[in-house]
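Peer 1: Using only what follows, build the 3D model:
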Amino acid sequence: MKAISNKFRGLFAFLVTPTAEDGEVVDEGRLRELIDLHIEAGMHGLTVFGSTGAIGSFSEEERRRVIAVAARHVAGRVPLVAGTGAMTTAETIRMTRYAADQGVDAVLVVPITYWPLRDSEIIGHYEAIARSSTVPLGIYNNPTTTGTDIKPEVIARLAELDSVAFVKESSGDPARISAVRHLTGHSVSVFNGKDSIAPECFAAGADGWFSGGCNVLMRECVRLFALGHEAPRDFGAVLAYFETLYPIFDMQSRCGTIRVAHSGLALRGHDMGPPRRPLRPLEASDRAMLERLLSGLEATMPARPLAPAK
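Peer 2: Reported below is the predicted structural model:
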């Protein structure tokens, strides 16, 4: 059985991709700033070009540049994962090889496709990527966004591949965490990818949490993860603290995490520019609501960021 690497545990931020010129240019200076903010807040790992990073909004050349800049700036301080999913298997393999060459710790592959994929096509896609990958490979199941649901039985089959190291399960069903753990014999790390069900996934035994909302709630998400994962775990405290954050996580579900993340960062004094068109930040009424929600959080903040997981 494969041993689960400690690199693939903990809270990993899904970074927004900072922009300038109304979203049309990647802002490398802001990217470095955002990386530093997350590391200083105690984040255990970082991901570029997850869904919150608008993976489908940027060209292959732009994505290569962001991965290179991020890898150099992170410089091994925390694990770095690069999203390398693409419309075709060939492009995904190119991006995966490039990311590996830049020194990322792993790649995360979501099946970006216009056509919902059959199970046999999903398996063939990941098998080809795994054969070509020199870094650990993560499977990203996000059926709401992609229209393709990678079921636990398929994940279990893919987990037999040597390079598959972890799964990001974003279906919104906590039972999927338990199913994947059971069917894989816990041979891969299982991450929750839905912020609004974090406590349920902690209880189900998730090894980690890929979060888009932690762009806005950096220290808060670090604190919540520590309450749910570090001994002595106290689920009463988890639920009590989660209740203070839930309205923002719920807004992500209703309005879109990428809109909330860009708008929330600006409201918290770290403007990272807007998402690329046609996506836009929150409309005025939703932005005002988010501002009210954020203003009520300061009393719940710890005096200093919690230390990263060992």
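Peer 1: C-alpha from now on. contacts and neighbour counts both.
Peer 2: Will do.
Peer 1: Would you map the helices across the stretch 1-150 of the chain?
Peer 2: Assigned by DSSP state H, counting those that start in this stretch, the helices in the stretch 1-150 of the chain fall at 28-41, 60-74, 89-102, 119-132, 143-146.
Peer 1: what's the neighbour count on Asp36?
Peer 2: Around Asp36 there are 15 other residues, counting by other CA atoms under 10 Å.
Peer 1: Enumerate every residue touching it.
Peer 2: Neighbour list for Asp36: empty [criterion: CA atoms under 8 Å, 6 or more residues apart in numbering].
Peer 1: mind listing the helices in the stretch 151-300 of the chain by residue range?
Peer 2: Using DSSP H, counting those that start in this stretch, helices in the stretch 151-300 of the chain cover 152-158, 174-183, 198-204, 218-229, 235-255, 257-267, 284-295.
Peer 1: is it possible to export these to CSV including distance to Thr52 and mean neighbour count?
Peer 2: Supplementary listing: these in CSV, determined by distance: least, CA to CA, whole Å; neighbours: other CA atoms under 10 Å:
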stretch, distance to Thr52, mean neighbour count
helix 152-158, 23, 18
helix 174-183, 21, 19
helix 198-204, 17, 21
helix 218-229, 14, 22
helix 235-255, 11, 17
helix 257-267, 5, 24
helix 284-295, 17, 14
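Peer 1: Second chain to compare with the first, below:
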Amino acid sequence: MFKGSIVALITPMDEKGNICKNSLKRLINYHIESGTNAIVSVGTTGESATLNQNEHSNLIMHTVEIANGKIPIIAGTGANATSEAILLTQKLENSGISGCLSVTPYYNRPTQKGLYQHFKLISESTKIPQILYNVPSRTGCDLLPKTVIKLSKLKNIIGIKEASGDLSRVNNIKQYVSQNFLLFSGDDATALDFIQLGGNGVISVTANIAAKEMSKMCNLALNKNFFSARKINEKLMDLHEILFVEPNPMPIKWAAKKLNLISSDTLRLPMISISKSTKIILENILNKIKLSY
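Peer 2: Here you go, the predicted model:
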């Protein structure tokens, strides 16, 4: 169903912190024109933690409306309360989304049995395809391969975004799941290696501003042209790394504003703009690599 470069879309805001619909439309059209394979709307990069439930669901539905079937929309629907994740998922049941991305519960650190029950109950509450999302560095919770394998047997759990940075997990999961189960990298710096090991693509932060490059790199890699794919990845590596020197999405929003993809780099507290030193480094990288628009 999904493959290649999928963007973890930032949520553009005006200077007062309200969602900027004009910038959102600009971003979505940019990804349609650049060959991005799908958009994750209001995932963690989209500042889901600082949007209220109405803003969250309305933003996803507005994204679907703007996309108008030209690009699949995957909704970020994770929460640390199972009931909240179910409520949001069910609210989007007939919205036109193509799938959900559900992050592991953060802060409360459930056991593997608790994680299995969490995702199983979400799966049973909806017909929407579900993609698991494991990012232990941000959640304090690690969804282990044995639990992923068990969850993959549930009919509408179709894949995982694996952002642990542990490349051994590609094979540890892939050898025990069906061929249709999708594995996406959640780490831009190692995404090419992830695909070369058998992954289906990346859910990318870098793609917010380097959509054409990420799309081309992933397509080359999926077609086994790893030499050409690696040349693109080498060009982007400094960008991959600087975008995570300070907490995501602080650097990527500043870069998107610098490139006129959005009108403001406003974030909601407790997230703030990046430091002056990071701005200087990031601007130098952007000037050096000359992204395609």
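Peer 1: Need the TM-score between these chains.
Peer 2: After superposition, the two chains reach a TM-score of 0.95 (TM-score structural alignment, normalised by the length of the second structure), with 292 aligned residues with a CA RMSD of 1.5 Å.
Peer 1: Quick one: closest of the helices of the stretch 151-300 of the first structure to Ala71 of the first structure.
Peer 2: Of all the helices of the stretch 151-300 of the first structure, helix 218-229 sits nearest to Ala71 of the first structure, with 20.4 Å by CA to CA.
Peer 1: With the second structure overlaid, how far apart is that closest one on average?
Peer 2: By mean CA distance after the TM-score superposition for the first structure, the fitted helix 218-229 of the first structure averages 1.6 Å away from its aligned residues in the second structure.
Peer 1: Could you list every helix and strand that that helix packs against?
Peer 2: strand 10-14, helix 28-41, helix 198-204, helix 235-255 (3 or more CA pairs under 8 Å, 6 or more residues apart in numbering; DSSP states H and E).
Peer 1: can you give me the end-to-end distance of stretch 44-63 of the first structure?
Peer 2: Terminal residues of stretch 44-63 of the first structure lie 23 Å apart, using CA to CA, to the nearest Å.
Peer 1: swap in stretch 241-252 of the second structure?
Peer 2: 11 Å.
Peer 1: chain center to it: distance?
Peer 2: Relative to the chain's own centre, stretch 241-252 of the second structure is displaced by 14 Å; criterion: CA atoms, centre = their mean, to the nearest Å.
Peer 1: Find me the equivalent region of it in the first structure.
Peer 2: Taken onto the first structure by TM-score structural alignment, stretch 241-252 of the second structure occupies residues 250-261 there.
Peer 1: which residues touch that stretch?
Peer 2: Defining contact as CA under 8 Å, 6+ apart, one finds that stretch 250-261 of the first structure is touched by 16, 51-54, 196, 212-213, 215-216, 275, 279-282, 290.
Peer 1: Figure out which of the helices of the stretch 1-150 of the first structure is closest to Gly228 of the first structure.
Peer 2: So among the helices of the stretch 1-150 of the first structure, helix 28-41 is nearest, using CA to CA, at 17.3 Å.
Peer 1: Could you point out the residues of the second structure onto which the closest one aligns?
Peer 2: Under the alignment (TM-score structural alignment), helix 28-41 of the first structure falls on residues 21-34 in the second structure.
Peer 1: Buried residues, that stretch. List them.
Peer 2: Lys21, Ser23, Leu24, Lys25, Arg26, Leu27, Ile28, Tyr30, His31, Ile32, Ser34 (16 or more other CA atoms under 10 Å).
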